[in-house]
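**Student:** coordinates for the following, if possible.
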Amino acid sequence: MTKYPPEPYRIKMVEPIRMTTREDRERAIKKAGYNTFLLDSEDVYIDLLTDSGTSAMSDNQWSGLMQGDEAYAGSKNWHNLRDTVQKVFGYKYVVPTHQGRGAENILSKIMIKEGDYIPGNMYFTTTRAHQELAGGNFRDVIINEAHDPNSNHPFKGNVDLEKYQNLINEVGPEKIPYIAVGVTVNMAGGQPVSMENLKQVRDISKKHGIKVIFDATRCVENSYFIKEREKGYEDKSISEILKEMMSLGDGATMSGKKDPLVNIGGFLALNDKSLYQKATQLVVVYEGMPSYGGMSGRDMEAMARGIYESLDYHYIEHRVNQLQYLGDKLDEAGIPIVKPVGGHAVYLDASKFLSHIPREEFPAQTLAANIYLDSGVRCMERGAVSAGRDKDGNNIYPNLETVRLTVPRRVYTYAHLDVVADSVIKLYEKRDQLVGLRFTYEAPVLRFFTARFEPVK
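**Tutor:** So this is what the prediction gives:
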């Protein structure tokens, strides 16, 4: 029997959660237009919508909140956060933002020109939206295994070097300001990138004068996978691996709401002084002063402390193994999931789970709504609804049509995950009874946040 590591913490405070009835949930999901994003949290029993901003902070972080220096400029907490990022990540310059998409917005505006191409190892919703709004064209250069939910490739987030080089040959390096490399890759199932692949990406990029920019949102999880799966790194610390990984890039965007273990905040880190100066000009317009960027002093202090806490091996081992535990329970029951299990979520293969529902009736959205109906567990769609429409107005149907069961950090126990697994397994047994959904409202950009649906009759 597989042994999973116990929680490396004690619970000092609890928050009651409400168990709802089926009738309660039917009213709630109908009111929300069958979109789990539009549910009220008080109507949710176990919330696996996202790991963004939902972490439980430590006693050390909470004590840091009491030391918030809320000066408008030059806060001591800003200096602590800046110094922490420089030490842990190794970049010279730091621009604070209110969250990761603030950093994506600024990066896109200072680096992308109309008609540019931005290769990346699979798209992420907000990242691609900012790139396209800045006039750029996203091009997927991830390895083919990433689009196959049954592939057990240990580093499915890797960049396909041939695809990358072919794009350079096709459009010219002058049309590629940077390659965006997610570590890990969210839309592929939280899949990591190997250090060897990153070195090869760095070499190709350097040869052609193209910058490498990381989406470092879950870089600690990626570092853990490198330690566990890549030869030569088994004896290195998480901190050492992370520092080496970041040294292969020219900058990074960060959502502090994930690996840094806080509820709000982010930053853009860079090595190029001229880009940094452009970023500080825009952060004043869109976020706030270059010494707080949309965060309070107490938030910056909590993030600085959370960054160090995230590097603890016992913490990250437990965090990833919680996901493995849930994935193993589902896989053993015959539930189709994306393999191998990633670092922040278990992804259900909705196309196989609901194979009788056509793509244009959004099986992933349907599955997420019905998991909530069955048990009060909230999760989210990661398929055609998230992918949006192309420039001609047609739905984009990605190879992966998934439902993401995202586990917040330091929040739930293995017993909570048992409830989640039992609900999914029970729903799978009566999957043929479920019917698809159709739009009643959709926004033109990032529609999955606010779209509304109704069942197909």
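**Student:** please make it C-alpha for all contacts and neighbour counts, starting now.
**Tutor:** OK.
**Student:** so who does residue 339 touch?
**Tutor:** Counting by CA atoms under 8 Å, 6 or more residues apart in numbering, residue 339 touches 149, 150, 151, 152, 189.
**Student:** repeat for residue 259
**Tutor:** By CA under 8 Å, 6+ apart, the neighbours of residue 259 are 217, 218, 219, 220, 221, 307, 310.
**Student:** of these, closest to residue 79?
**Tutor:** residue 307 (14.4 Å; CA to CA).
**Student:** one more sequence to fold, the one below, so I can look at both together:
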Amino acid sequence: MTEPGFRTIIEPFRIHSVEPLRMTTRAEREVAVAKAGYNLFQVDAQDVLIDLLTDSGTGAMSRDQWAAIQRGDESYAGSPSYFRFRDAVRALFPFEHVIPTHQGRAAEKIIFGVLGGPGKLVPNNTHFDTTRANVEFTGAEAVDLVIAEGRDPRSQHPFKGNMDVEALQALLAERADDVPVVFMTITNNSGGGQPVSLANLRAVREVCDRYGKLLFLDACRFAENAWFIHEREDGQAGREVADIVHDIASLADGMTMSAKKDPMGNIGGWLAMNDDELASQCRSLLILTEGFPTYGGLAGRDLEALAQGLTEAVDHDYLRYRITSTAYLGDALQRVGMPILSPTGGHAVYLDARALLPHIDPLHYPGQALAIALYEAGGVRSCEIGTVMFGRRPDGSEVPAPLDLVRLAIPRRTYTQSHIDYVIEVCEQVVAAAGDLRGYRIIDEPPALRHFTATFEPLR
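**Tutor:** This is a model prediction of the structure:
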């Protein structure tokens, strides 16, 4: 733990092994991104200097996780690695049924395959991209009900990820029969990595109970959300984060998890719940698509790494470093004139592209323009979270997304402060040239999740 009075954020770990970065020139990066159709998902990783595209599966595993991998048992059924994994999940999330999957979107595919369907509505504070896509794939409608402050990039509300409880109440009063489940995403990724309070979860639980509805968590960043509760919510400061996580889980009927986020895995996920019949239906789909219920698309060594990662994810020294270092980046970017969604979230800093580039129409993708500029200027790969990702409706029409953001997602235990200082300098250069940036148009796109594979060209 850093002593009070020191300004420097130190990593609560030492570097055990390293991998090289390939230094590139601006000319090389301009060629690489043009070859990729101006889609950063299509740029080769070797052509990226600082990769902030996602925090999913990109973190560094610990010494103890690598040691745990050696214990992995690859038995097809009933592996002891599964039981260690299951028990580690239950220590934080005491659900009766724990069903491993190869990653979070597989868990979403299964649960919405069982509960979704035409005419159904699935409320959420804010659906992320794969969650929304898996809901809509079944013919159901994904409904976002985040509080008004969550749509205001400048609001300083401490829990901007909260659900609008009155809006949920109104929706259920009108169409309760069409709602199979209510979801809460913690932290709220599409809304800037903003946390949800325990008080809000309790209020949502009460509404769900009133209408007899299941409440599930999209809990990918549960530890960061619990740390924000520890720091910001009345009466929580003296508690262990693990106990706060337990309280969060006790308010839900089940969860989906991408274990590539807070559980510190390079791969993996799970689906958990208490309802026996629902679990039986989900396991049937799991066997069809993922594998036997005690491995679910994962190797035994992956299950062992996740079991260890769950213990490390709730360590107070780690979480203090994680949240403070992300805030360090956010504060510095504001000082150099880069507008961001504030307060800074846990796993990422979200740049407000629409505020920086008001001369670019939302339908010309200011987020894409900013993301490409960051890559060309300094090899920093980021992710557009705006009209490219969320502007296309199921009927094929297009509207501006509520916000046009660029996410700088920080991989766990991967980059040092000097890497982050370099990112700040790159952003400062891009801010200085913001008036010269131009928008983009899509020249080819798939019918769903277009941001992964669409190709673009710059507007001249």
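**Student:** and the contacts of residue 339 of the first structure as a markdown table, adding secondary structure and neighbour count?
**Tutor:** Output for those, formatted as a markdown table (DSSP: H, G, I helix; E, B strand; the rest coil; neighbours: other CA atoms under 10 Å):
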| residue | secondary structure | neighbour count |
| --- | --- | --- |
| 149 | coil | 22 |
| 150 | coil | 14 |
| 151 | coil | 14 |
| 152 | coil | 14 |
| 189 | coil | 30 |
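**Student:** show only the entries of the contacts of residue 259 of the first structure found in strands.
**Tutor:** Per DSSP state E, strands hold no members of the contacts of residue 259 of the first structure.
**Student:** so what's the residue count around the equivalent of residue 401 of the second structure over in the first structure?
**Tutor:** Matched to the first structure by TM-score structural alignment, residue 401 of the second structure sits across from residue 398. Using other CA atoms under 10 Å, residue 398 of the first structure is surrounded by 16 other residues.
**Student:** circling back to that earlier point, tabulate the contacts of residue 339 of the first structure (JSON lines), appending distance to residue 295 of the first structure.
**Tutor:** Formatted as JSON lines, the contacts of residue 339 of the first structure follow (distance: CA to CA, whole Å):
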{"residue": "149", "distance to residue 295 of the first structure": "38"}
{"residue": "150", "distance to residue 295 of the first structure": "41"}
{"residue": "151", "distance to residue 295 of the first structure": "41"}
{"residue": "152", "distance to residue 295 of the first structure": "40"}
{"residue": "189", "distance to residue 295 of the first structure": "30"}
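**Student:** and the match of residue 401 of the second structure, helix, strand or coil?
**Tutor:** coil (DSSP: H, G, I helix; E, B strand; the rest coil).
**Student:** please, where are all the strands along the stretch 251-400 of the first structure?
**Tutor:** 251-255, 266-270, 345-349, 377-378, 380-382 (DSSP state E, counting those that start in this stretch).
**Student:** likewise for the stretch 101-250 of the first structure?
**Tutor:** 117-120, 137-140, 178-182, 211-215.
**Student:** the second structure: matching residues for the first one?
**Tutor:** Under TM-score structural alignment, the alignment places strand 117-120 of the first structure onto residues 121-124 of the second structure.
**Student:** which residues sit against that stretch?
**Tutor:** Outside stretch 121-124 of the second structure, the residues touching it (CA under 8 Å, 6+ apart) are 135, 140-146, 163, 168, 178-185.
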